[in-house]
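Peer 1: Turn this into a model:
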Amino acid sequence: MSDNKIIVIGMGYVGLPTAAIMADAGFDVHGVDVNPATLQVLNAGGCPIGEPEVTRIVTDALASGRLRASDTPVNGDVFIICVPTPITHDKRADVSIVRSAARTLAKYVKKGDLVILESTSPVGTTEHTVGEELAAQGFDIREDLDLCYCPERVFPGSTISEIVENDRIIGGLTPRAAARASAFYARFCSGGRLETTATIAEFSKLMENTYRDVNIALANVFGHIAETAGIDVNDAIALANRHPRVNVHKPGPGVGGHCIPVDPWFLVDGFPEHTGLLRQSRAINDGQPHHLWARVKSAGAPIAKVAILGAAYRGNLDDARDTPAEHLIHALEADGVGYVVHDPYVSNFRMHDGRIVPVGIDLAQTLDGVDGAIIMTDHSEYRGLGPEAFAGMAGKLIADGRNLVDRRALTAAGFTVIPVGAPLLRPSAVPSLAAGQSGKVATPG
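Peer 2: Here you go, the predicted model:
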């Protein structure tokens, strides 16, 4: 089996860089997407993802002719599904896009082909969703095909190195399928390849992001306790993390991205009787923007309009998927408070209700005349901001969801600062020098 003609379904944050890496390794790759805007950019030789390293490898792959894209699959040797797996409004797993992709590619698959699902999915999706669509075309999914689940390895900001260098979990519906997929990934991935079953691979992927979500929730609870007790949680974290088996994260303003806020719900949906801890962790993390807003209101200053600094869910990226800023916007709207949004990387973002939120790139213009500012994203541009940056505000209240600003200079200039995990700092207060300098940063997504 040559396994040289690759069909990748989904040209998003996972599928497109994966396809480009394979093209760079010498494969003939055909990408498939249903979004006309994405195809227009790709067929013009461009890249719809703003990450520089991804842009470079995608444009090079397109220029080489080894990567092409259209809205229709073609025949090939290896078919890889990299499509979204969202949750519904009531937090149920939605694998309809995976099913649709599998139904589409099943018409182009032939006996002996390798079919791989990379999309993060509920336990059983490979066999009972992808497998069902292949079986509907007359295939015996164990004898006629090699069907596998090999979870994506993408971390925005380090996408290429994550795909190439991370260990890959190879979950085969049969041992033969796992061995074949392992040999395939070895041709463009330098990390280890760990062969297992499809269901174990699916479960392990969900464990990864659920583990992170629960530990971030724990850090946020520690932050709540510290705020109530009148201490800075960072001082306590620095001491706790001296223990050789403890690594407490830092609290923050919420969790975003298309992984951590979504994946735990797949386990809750499938195993509701065992996942109370997961539900509680999700509630804590989704509630963190509301908690931050409640602290702003409790400061006592009149607030009619605020500036939200940061639409991206993670610093120095243009990715606003499931951004915590959306939860903050809902909290502000519920209280009738106006808002403007600033982000140096994001031009606008779509909320779950379909609304497009405009985002400004001029910080001074965004802050002009607002009563308060709430920092939601750890962009480098916000680090160390002092009184001069906020001089155009009508009020003097800053909620620092990432513990980035110069607290000492701001309070000396008459500002009230609300740090996450620490007491509110009035103009006469002196912030701890250790604040923001200890503990492990809990980076979402």
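Peer 1: hey, let's count contacts and neighbours off CA atoms from now on
Peer 2: OK.
Peer 1: Centre of the chain to stretch 192-207, how far?
Peer 2: 20 Å (CA atoms, centre = their mean, to the nearest Å).
Peer 1: List of residues touching it?
Peer 2: Outside stretch 192-207, the residues that touch it by CA atoms under 8 Å, 6 or more residues apart in numbering are 120-124, 126-127, 148-151, 166-175, 178-179, 182, 185-186, 263-264, 266-267.
Peer 1: which parts of it are buried?
Peer 2: Going by neighbour count (16 or more other CA atoms under 10 Å), the buried part of stretch 192-207 is 193, 195-203, 205-206.
Peer 1: From the structure, what's the count of residues near residue 334?
Peer 2: Using other CA atoms under 10 Å, residue 334 has 9 neighbouring residues.
Peer 1: Give me the number of neighbouring residues for residue 183.
Peer 2: So residue 183, with other CA under 10 Å, has 12 neighbours.
Peer 1: what's the answer for the one 3 residues further on, then?
Peer 2: Counted with other CA under 10 Å, residues neighbouring residue 186 total 14.
Peer 1: give the contact list for it.
Peer 2: Residue 186 neighbours (CA under 8 Å, 6+ apart): residue 193.
Peer 1: quick one on the thing from earlier: narrow the contacts of stretch 192-207 to those in helices?
Peer 2: Among the contacts of stretch 192-207, the members found in helices (DSSP state H) are 175, 178-179, 182, 185, 263-264, 266-267.
Peer 1: Would you format those as CSV with distance to residue 333 and neighbour count included?
Peer 2: Formatted as CSV, the ones in helices among the contacts of stretch 192-207 follow (distance: CA to CA, whole Å; neighbours: other CA atoms under 10 Å):
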residue, distance to residue 333, neighbour count
175, 54, 18
178, 50, 27
179, 53, 19
182, 50, 23
185, 48, 18
263, 28, 24
264, 28, 27
266, 29, 24
267, 31, 23
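Peer 1: how about this one, so we can line them up?
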Amino acid sequence: MKQLDTIGTKQKKINKICVIGLGYIGLPTASMLANHGYSVVGVDIDKKRVEAIKNEELIIDEQGLMTLVKGAINSGNLKVKVEPEEADAFIICVPTPLKKEGGAPKCDLTYVLSAVENIKPHLKDGNLVLIESTIPPKTTEMIYNLIDKDIYMAYCPERVLPGKILKELVENDRIIGGINEESAELAKEIYESFVDGNIYLTNSTTAEMVKLMENTYRDVNIALANEFAKVCNEMDVNVWDAINLANKHPRVNILNPGPGVGGHCISIDPWFIVEKSKNADLIKRARELNDNMPKYVCNLIVEEFKKLNIDNPKVSIFGVTYKGNVDDTRESPAKKVIECLLSNNFEVSIYDPHAKIFEYPLNKLEDCISNSDCIIVLTDHDEFKNFEKDDISEISKLMRNKIVIDTRNVLNHNIWKESGFEVKLLGDGTTWSV
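Peer 2: Next up, the predicted model:
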């Protein structure tokens, strides 16, 4: 490990920060820092995104973000560019997708390593490099050893929820892992400027592991709920009723099942542990189970339609974002469900009041349900929860057959039944025959 003893205390002061990556995490972080007095340069290789931000046009649907960005730009503290420049600190907030090349998926560090190469010419001794991107254990140390300068380096994972990013940026506790104590303390200086939550300092590998453990915990527990749903389908039991009753126990908190797990965290991060460890058997099995839920849901639908003898069936997908009330479709299980249905010769139409970008065409509600045989609810948007009897009556008039399949237990089933729909619920063995 490189020695930093010769670096003076005055050089540690952070005044200017360069944030690499202006997506769901980088843009809010850069704007937050600028609004708290730092001189910030936000950098993204996507020229269209940079121009959109300059013109105060955002493609991220996040409450309050536009106001925060406008304030940062108008203050003169935030500038956005396509190339980095010299600064006291560099924060890397770029994607770390999965790399699927046979065998278990692995972390693709391409964007992180590219960001490091891009800032290298601008790095000076005494600078701080911070990584917020989710990465496998020991990656921070590996990158630190690639940089041939006497710098400080730390890892501080983002821990926010889409739809509540600005609130959680401020209120959530933060974990900062330094490659040494001085690096962690210097990074703390930045985050304590806007974080109201507690800030905990540790080493970089522990911080990397903490981030992965948080999302793996959720993934494993969702896998348990999904397996319960499959078992209950076999046993003529409503899994939702069973979970509700089981959770009456003071030490039990079973999560809800669904058509799969999406988003850029829970559906990806556990694989980073599997990649680095020979002892992650349970984690791997849970990830595989959740990855296979879209196919399981699709197969239930296919088998159901075989009984109905409907020629050229059309189904209407309600919701393709990975969770309710957000516009984020990354790793959404809806994509796999749709692909499976198409491969089984279903005509598929899609309606989502929040999604802006998706791999398949998005339709208006009327076009989506016109001459459809079945509605399949894959996302728990409030708009679906709040359908009233008059809304459902109008939907009914446009459909060829009146079937609705609720994979999220989000609909008011009684109202749909009163409107003449046959309602089927994922994990309800009393409505599915398997």
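Peer 1: Give me the mean deviation of the lengthiest helix in structure 2 from structure 1.
Peer 2: When structure 2 is parsed with DSSP H, its longest helix is helix 204-235. Helix 204-235 of structure 2, aligned to structure 1 and superposed, deviates on average by 0.7 Å (mean CA distance after the TM-score superposition for structure 1).
Peer 1: That helix aligns to what range in structure 1?
Peer 2: Using TM-score structural alignment, the residues of structure 1 aligned to helix 204-235 of structure 2 are 198-229.
Peer 1: And residue 13 of structure 1, how close does it get to residue 265 of structure 1?
Peer 2: According to CA to CA, to the nearest Å, residue 13 of structure 1 stands 21 Å off from residue 265 of structure 1.
Peer 1: just residue 335 of structure 1 next, same as before
Peer 2: Taken as CA to CA, the span from residue 335 of structure 1 to residue 265 of structure 1 is 29 Å.
Peer 1: More neighbours: which of these two?
Peer 2: Of the pair residue 335 of structure 1 and residue 265, residue 265 is the one with more neighbours under other CA under 10 Å, namely 26 against 9.
Peer 1: Just the helices from the stretch 301-434 of structure 2, written as ranges.
Peer 2: Applying DSSP state H, counting those that start in this stretch to the stretch 301-434 of structure 2 gives helices spanning 333-343, 365-369, 382-385, 389-398, 413-418.
Peer 1: Just give the nearest non-adjacent residue to the alignment partner in structure 2 of residue 121 of structure 1, would you?
Peer 2: Using TM-score structural alignment to pair residues, one finds that residue 121 of structure 1 aligns to residue 135 in structure 2. Take residue 135 of structure 2 and drop its neighbours on the chain: the residue closest to it by CA to CA, 6 or more residues apart in numbering is residue 208, 6.6 Å away.
Peer 1: Roughly how far does the aligned partner of residue 74 of structure 2 in structure 1 sit from residue 51 of structure 1?
Peer 2: Aligning on TM-score structural alignment places residue 74 of structure 2 opposite residue 63 in structure 1. According to CA to CA, residue 63 of structure 1 stands 18 Å off from residue 51 of structure 1.
Peer 1: swap in residue 407 of structure 1?
Peer 2: Distance from residue 407 of structure 1 to residue 51 of structure 1, by CA to CA: 32 Å.
Peer 1: neighbour count winner among those two?
Peer 2: For residue 407 of structure 1 versus residue 51, neighbours defined as other CA under 10 Å are more numerous around residue 407 (29 against 19).
Peer 1: which residue lines up with the more buried one in structure 2?
Peer 2: Alignment note (TM-score structural alignment): residue 407 of structure 1 maps to residue 413 of structure 2.
Peer 1: And for the nearest residue to its match once chain neighbours are set aside, the neighbour number?
Peer 2: Spatial nearest neighbour of residue 413 of structure 2, excluding adjacent residues (CA to CA, 6+ apart): residue 423 at 6.7 Å. Residue 423 of structure 2 sits with 18 neighbouring residues when counted by other CA under 10 Å.
Peer 1: pretty sure residue 423 of structure 2 contacts residue 417?
Peer 2: Yes: if you go by CA atoms under 8 Å, residue 423 of structure 2 and residue 417 touch, sitting 6.6 Å apart.
Peer 1: circling back to that earlier point, distance of the residue nearest to the match of residue 74 of structure 2 when sequence neighbours are not counted relative to residue 241 of structure 1?
Peer 2: Nearest residue to residue 63 of structure 1, sequence neighbours excluded (CA to CA, 6+ apart): residue 45, at 6.8 Å. Using CA to CA, residue 45 of structure 1 is found at 48 Å from residue 241 of structure 1.
Peer 1: Translate residue 172 of structure 2 into the numbering of structure 1.
Peer 2: Looking across to structure 1 (by TM-score structural alignment), residue 172 of structure 2 lines up with residue 166.
Peer 1: my hunch is that residue 166 of structure 2 is in a strand, does that hold up?
Peer 2: No: counting by DSSP: H, G, I helix; E, B strand; the rest coil, residue 166 of structure 2 is not found in a strand; it is helix.
Peer 1: For the aligned partner of residue 296 of structure 2 in structure 1, grab the count of nearby residues.
Peer 2: In structure 1, residue 296 of structure 2 lines up with residue 291, judged by TM-score structural alignment. Using other CA under 10 Å, residue 291 of structure 1 has 18 neighbouring residues.
Peer 1: how much space between the closest residue to residue 171 of structure 1 other than its chain neighbours and residue 237 of structure 1?
Peer 2: The spatially closest residue to residue 171 of structure 1, leaving aside those adjacent along the chain, is residue 198, at 3.9 Å (CA to CA, 6+ apart). Look at residue 198 of structure 1 and residue 237 of structure 1: by CA to CA, they are 38 Å apart.
Peer 1: Which residue in structure 1 aligns with residue 397 of structure 2?
Peer 2: Aligned partner of residue 397 of structure 2 by TM-score structural alignment: residue 391.
Peer 1: burial count for its match?
Peer 2: Residue 391 of structure 1 has 15 neighbouring residues, counting by other CA under 10 Å.
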